[in-house]
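> Compute the structure for the input listed below.
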Amino acid sequence: MKSNFTFLLALLSFATNCFSKNDPKLDITTTNNYENTSKVIHVFVALCDNKYQGIVPVPAKIGDGQDADNNLYWGCGFGIRTYFKKSSEWKFLKSEKMKGTVLERVIFKHTTKDVYLIADAYDGKEIKKCTEDFLNSNSGDLKNTIKINDKTLGIYGNSALVAYIGHNGLMDFKLNKSYTNTDGKKRDCIILACKSKSYFSAYITNANSNPLVWTTQFMAPEAYTIHDAISGYVLNENANQIRERAAKAYSKFQKCSLKAAKGLLVAGF
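This next block holds a predicted model:
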């Protein structure tokens, strides 16, 4: 027993010292309900996965759902982690490598507003769990907090905005839950996945969530679209203005007409 206790203390000390003294301290806690004093955005990213998802295969290196660093939706140039790190609007605070369902979590702070962004990279084979966590957050059934330095942030359903990025797993599997709202709160959401409006509509309705941007057709859920949508959200723009920003970004990077982008990216029901 004493030996096990000593080992646990050593392990805790090692984990603590893994963080540089100059880095913000990141702790995961188990608190559920929490009222944020800052605005918090939580982004769920299902890593692109040739093997475990029903997608048109992409090059093997960027389609390995167990390799976040090289993944199309995370570590590549237009992946969430890389794109937001390069953004002048966001300050990178912390990255935490994890094991299990979520492979990495990154935290950003807006450079001029009191807004935090948390993004989780889900193992590509765990896309169903990613989808479930996103919907449970919309309904208020999943809540937690994290602590960075002395700042506590409510995440999942404690967030003001929750977003999903990746393949539309609802094309491949069914869910056995209605995701009915549990706390009377109305959250905003963004869903960048192929045909997300038709596939997610019933769940988002039950969750009493407000869809700011989702899609009508097939699309490439890369980071520039949600980045620019969130730019409008931070400025408290309305859904149509946020959707306009998203469409302009998609039009620019996908080299399609703005009209086509607006037909793809829509707001509300």
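> only C-alpha atoms for contact and neighbour calcs from this point on.
OK.
> buried sites along stretch 225-241?
225-234, 239, 241 (16 or more other Cα atoms under 10 Å).
> no, scratch that, I was asking about stretch 77-88
77-85.
> In strands only, show me those.
Cross-referencing these against strands under DSSP state E gives no overlap.
> can I get those in a markdown table with distance to Phe253?
Shown next, in a markdown table, are these (distance: Cα to Cα, whole Å):
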| residue | distance to Phe253 |
| --- | --- |
| Gly77 | 12 |
| Phe78 | 10 |
| Gly79 | 13 |
| Ile80 | 15 |
| Arg81 | 18 |
| Thr82 | 16 |
| Tyr83 | 13 |
| Phe84 | 16 |
| Lys85 | 18 |
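> Name the nearest of those residues relative to Asn4.
Arg81 (37.2 Å; Cα to Cα).
> measure the closest one to Phe134 for me?
18 Å (Cα to Cα, to the nearest Å).
> just to revisit the earlier point, nearest to Ser139, of the buried residues of stretch 77-88?
In terms of Cα to Cα, no member of the buried residues of stretch 77-88 lies closer to Ser139 than Ile80, at 24.1 Å.
> surely that closest one meets Ala223?
Yes. Shown here, Ile80 and Ala223 form a contact pair, counting by Cα atoms under 8 Å, at 5.1 Å.
> Report the set of residues contacting both of the two.
Tyr73 (Cα atoms under 8 Å, 6 or more residues apart in numbering).
> Among the buried residues of stretch 225-241, which are located in helices?
Among the buried residues of stretch 225-241, the ones falling in helices (DSSP state H) are 225-234, 239, 241.
> Distance to Leu9 for these - can I get that in JSON lines?
Formatted as JSON lines, those follow (distance: Cα to Cα, whole Å):
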{"residue": "Thr225", "distance to Leu9": "45"}
{"residue": "Ile226", "distance to Leu9": "42"}
{"residue": "His227", "distance to Leu9": "41"}
{"residue": "Asp228", "distance to Leu9": "44"}
{"residue": "Ala229", "distance to Leu9": "44"}
{"residue": "Ile230", "distance to Leu9": "41"}
{"residue": "Ser231", "distance to Leu9": "43"}
{"residue": "Gly232", "distance to Leu9": "46"}
{"residue": "Tyr233", "distance to Leu9": "43"}
{"residue": "Val234", "distance to Leu9": "42"}
{"residue": "Ala239", "distance to Leu9": "50"}
{"residue": "Gln241", "distance to Leu9": "52"}
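> here's the other one to compare against:
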Amino acid sequence: MRLIITFILLGFAIGSNSQIIQKPDSSTQIDSTIKTIHIFVALCDNKYQGIVPVPAKIGNGQDSNNNLYWSCGFGIKTYFKKSKEWKLIKVQKIDSTRLERLVFKHTTKNYYLIADAYNGRYIKECTIDFLRSSSGQLKDTIRINNKVIGISGNAELAAYIGHNGLMDFQLSEAFKNTDNKTRDVIILACISKNYYSAHLKSAKVNPIVWTTGFMCPEAYTIHDAITGYLNNESNEKIRTRAALAYSKYQKCSEKAARNLLVTGW
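Now for the predicted structure:
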């Protein structure tokens, strides 16, 4: 049974005053031949997010091993591990906020995909990190096989997956572009275009796919969108891939999926 119901009701305000601030190592030189995609996943959380509760085992935002958006059949970790397009090369435990980091390498292209599973309690921090990365305020690097690759604001594409925390809390911070670089973004969360637009206008991003209504942010949608992205397809073609995947797995009409998943401003 589909869990789209989990996104329909707005919850009470949540969040934390603490924020994650990552400082890049300025002494490292990013390998310019390698491109990256960074996915920020706020784990589903019955206790700390304003959602209709899902079964306890998959709605524990402190357990990445069983979470709906991470380790279930259509979670980011499980779905991408099964993909013929990606190979998992590293799993890393980080801290109590970012419970797990995955690093995938594309099987034919010089692209890496980094996915971070944020403790569901810290959905606000996950949202802020995504917005800071989209504007270039937050930049970082990681080392893979003696090569330094860019993540956060150093990635070509930043994506957010999960509950729309902006329904539950407000952000006063301005996310103004810092380096005049236009970054590509995908936001798979309920009504994301409406809630994220104001925060991303000054970030000067290119919104490839975001949403106009309630949705289930399972991994097939972003997986197929990324396939088009790596093929240098237009925003509209990438959006079509995302809509077709959503239509297939959610068993809704293509028209409904296209109305939900949109591109551009």
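> Overlay the chains and give the TM-score.
Remark: TM-score between the superposed chains equals 0.89 [TM-score structural alignment, normalised by the length of the second structure]; 242 aligned residues with a Cα RMSD of 1.4 Å.
> re earlier: let's see which of the buried residues of stretch 77-88 of the first structure end up in helices.
80-85.
> Who are the contact partners of the aligned residue in the second structure for Lys248 of the first structure?
Matched by TM-score structural alignment, Lys248 of the first structure corresponds to Leu244 in the second structure. Listed by Cα under 8 Å, 6+ apart, the contact partners of Leu244 of the second structure are 254, 257.
> which SSE is Leu244 of the second structure in?
Using DSSP states H and E, Leu244 of the second structure maps to helix 235-250.
> following that helix, which helix or strand shows up next?
helix 254-260.
> Pull up the aligned stretch in the first structure for that following helix.
Going by TM-score structural alignment: helix 254-260 of the second structure matches residues 258-264.
> what sits up against that stretch?
Outside stretch 258-264 of the first structure, the residues touching it (Cα under 8 Å, 6+ apart) are 215-219, 243-244, 247-248, 250-251.
> With stretch 88-106 of the second structure instead?
62, 64, 77, 81, 85-87, 111-119, 122.
> Then stretch 55-67 of the second structure?
43-47, 53, 68, 70-72, 75, 99-100, 117, 119-121.
> Are any of these buried, and if so which?
Counted by 16+ other Cα under 10 Å, those give 43-46, 53, 68, 70-72, 75, 99-100, 117, 119-121 as buried.
> Pull the most distant pair out of those residues.
Pro53 and Glu100 (23.0 Å).
> all strands of the stretch 101-250 of the second structure, in order?
111-118, 139-144, 147-152, 157-161, 184-188, 206-211 (DSSP state E, counting those that start in this stretch).
> Buried deepest among the ones you listed, which one?
strand 157-161 (a mean of 27; mean count of other Cα atoms under 10 Å).
> which bit of the first structure covers that strand?
The aligned range for strand 157-161 of the second structure is 161-165, by TM-score structural alignment.
> That stretch vs the second structure, average offset?
Compared with the second structure after fitting, stretch 161-165 of the first structure has a mean deviation of 0.1 Å; criterion: mean Cα distance after the TM-score superposition for the first structure.
> can you tell me which residues contact the nearest residue to Asn168 of the first structure once chain neighbours are set aside?
With Cα to Cα, 6 or more residues apart in numbering as the criterion, Asn168 of the first structure has its nearest non-adjacent residue at 5.1 Å, and that residue is Ala193. By Cα under 8 Å, 6+ apart, the residues touching Ala193 of the first structure are 164-168, 214-215, 218-221.
> separation between Gly63 of the first structure and Glu96 of the first structure?
With Cα to Cα as the criterion, Gly63 of the first structure and Glu96 of the first structure are 22 Å apart.
> which ones are touching Cys72 of the second structure?
Per Cα under 8 Å, 6+ apart, neighbours of Cys72 of the second structure: 58, 66, 78.
> Quick one: map Ser95 of the first structure onto the second structure.
Counting by TM-score structural alignment, the partner of Ser95 of the first structure is Val91.
> angle of the helix or strand encompassing its match against strand 139-144?
In this structure, Val91 of the second structure sits in strand 86-92 according to DSSP H and E. Counting by axes from the mean of the first three to the mean of the last three Cα atoms, to 10 degrees, strand 86-92 of the second structure lies at 100 degrees to strand 139-144.
> which residue in the first structure lines up with His199 of the second structure?
So, by TM-score structural alignment, His199 of the second structure is matched to Tyr203.
> Could you find the closest non-adjacent residue to the residue mapped onto Phe104 of the second structure from the first structure?
Matched to the first structure by TM-score structural alignment, Phe104 of the second structure sits across from Phe108. With Cα to Cα, 6+ apart as the criterion, Phe108 of the first structure has its nearest non-adjacent residue at 4.6 Å, and that residue is Phe92.
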